[in-house]
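1. pasting the structure only:
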């Protein structure tokens, strides 16, 4: 057996199920709630800073396409942040829950976050695309090139790389959450025997 085959077997082996301790599960659920809440706060702050930057660019812009693109980008940010709140806000665990209900709440929250991350292209990336597209293509559509082909191409490539990175990071995070769900499911199955 080759070293690569051994590595693949080791990597693909099922993880051992954790023991099912309701208090430990409660701690994990609470920790998860804090992690998600902190992530969302960072997103809200970053979105507010980006919206202020676009507002400043809109006010100081010399052409209508840049103004329209900036206002559209602000609208896209508002939509993305609203969807973040709607789809991925951390749900408070019920203090009265203990044991299996905590496990079910924790699992439901993991699934909700995984699903939100898997669909981030639709509710987070898509609303952000029209603003930069208008700023980039608008001058060409009106027969005026804003900053020259190379500058526009570099700006577009930077934006595309950032969007691709966001998609990849969210896909990676969703796969990690799926592993947590699988591990929790194994633990629940072991403890139900």
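-> All right, it came through fine. Since we're looking at a predicted model, the values are computed, not measured.
2. make it CA atoms for all contacts and neighbour counts henceforth
-> Noted.
3. which ones are touching residue 59?
-> Neighbour list for residue 59: residue 67 [criterion: Cα atoms under 8 Å, 6 or more residues apart in numbering].
4. what helix or strand is it located in?
-> Using DSSP states H and E, the element containing residue 59 is helix 22-60.
5. okay, now the one to match up with it:
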């Protein structure tokens, strides 16, 4: 074997791709991610129950009809959000058996599923709440005759802008989280290609 063949063989044997991590590390990482999803979902479910209870009180006890309708719409929207969270955001059941590649496939599938849920957050999480919030924000005007409508004062405009700010913040944070999950998907794809 001449020096050129030896160098070529050594270079090919060394491989430029990263080696697969140990199976225990892959499983631990998948389990941590799954627990994080479960914890996030339980927090969302608890928050949804609080929203339903609070807006049910508004719908039952506030005398303004528009505010009562808006509260009922928020309750309906919250129920849609919780159903969609269960449908889109619940973790897949963990794999019982399998080697490194099957754990990688499971983790990739879970990451793709969660990325897609976060990436489409506007349509299934924010949009169902918009009609109720719009009616609630407009309820002071809707309770007045049309001739008495006037532009709200600055403090009322700021109060109206706050839910919009929160919705935009939720949207942006979830888009950022979706991009982070995509990076993890890319890492798994690189490992699988190795």
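-> Noted; the coordinates are in hand. A quick note: this is a predicted structure, and the numbers were derived from the prediction, not measured.
6. just the TM-score for the two chains, thanks.
-> Put the two chains on top of each other and the TM-score (TM-score structural alignment, normalised by the length of structure 1) is 0.83; 174 aligned residues with a Cα RMSD of 1.9 Å.
7. against residue 88 of structure 2, how distant is the most centrally placed residue in structure 2?
-> Nearest residue to the geometric centre of structure 2 (Cα atoms, centre = their mean): residue 118, 3.6 Å. Going from residue 118 of structure 2 to residue 88 of structure 2 by Cα to Cα, to the nearest Å gives 9 Å.
8. where do the helices sit along structure 2?
-> Shown for structure 2, the helices assigned by DSSP state H span residues 3-14, 23-61, 65-89, 100-119, 121, 130-142, 154-193.
9. just give me the neighbour total for residue 186 of structure 1.
-> Residues near residue 186 of structure 1, counting by other Cα atoms under 10 Å, number 19.
10. same thing with the one 3 residues further on?
-> Neighbouring residues of residue 189 of structure 1 were enumerated by other Cα under 10 Å; the total is 12.
11. surely residue 37 of structure 1 is in contact with residue 90?
-> Yes - counting by Cα atoms under 8 Å, residue 90 is a contact partner of residue 37 of structure 1 at 5.7 Å.
12. out of these two, which sits in the more crowded spot?
-> residue 90 (20 against 16).
13. hang on, that one packs against residue 38?
-> No - checked against Cα under 8 Å, the pair residue 90 of structure 1 and residue 38 is beyond contact range at 9.4 Å.
14. got any residues that touch both of the two?
-> What both residue 90 of structure 1 and residue 38 touch, as defined by Cα under 8 Å, 6+ apart, is an empty set.
15. so who does residue 89 of structure 2 touch?
-> Counting by Cα under 8 Å, 6+ apart, residue 89 of structure 2 touches 37, 41, 113-114, 117.
16. as JSON lines, the residues you listed with neighbour count would be great.
-> What follows is the contacts of residue 89 of structure 2, written out as JSON lines (neighbours: other Cα atoms under 10 Å):
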{"residue": "37", "neighbour count": "16"}
{"residue": "41", "neighbour count": "18"}
{"residue": "113", "neighbour count": "18"}
{"residue": "114", "neighbour count": "21"}
{"residue": "117", "neighbour count": "23"}
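17. picking up where we left off before, how close does the residue nearest to the centre of structure 2 sit to residue 35 of structure 2?
-> 17 Å.
18. also residue 21 of structure 2?
-> 21 Å.
19. who has more neighbours out of those two?
-> The neighbour comparison of residue 21 of structure 2 against residue 35 (other Cα under 10 Å) goes to residue 35, with 13 against 10.
20. and the angle for the helix holding residue 59 of structure 1 with helix 130-141?
-> If you take axes from the mean of the first three to the mean of the last three Cα atoms, to 10 degrees, helix 22-60 of structure 1 sits at 30 degrees to helix 130-141.
21. average offset of helix 22-60 of structure 1 relative to structure 2?
-> Helix 22-60 of structure 1: mean distance to aligned residues in structure 2 after superposition is 0.9 Å, counting by mean Cα distance after the TM-score superposition for structure 1.
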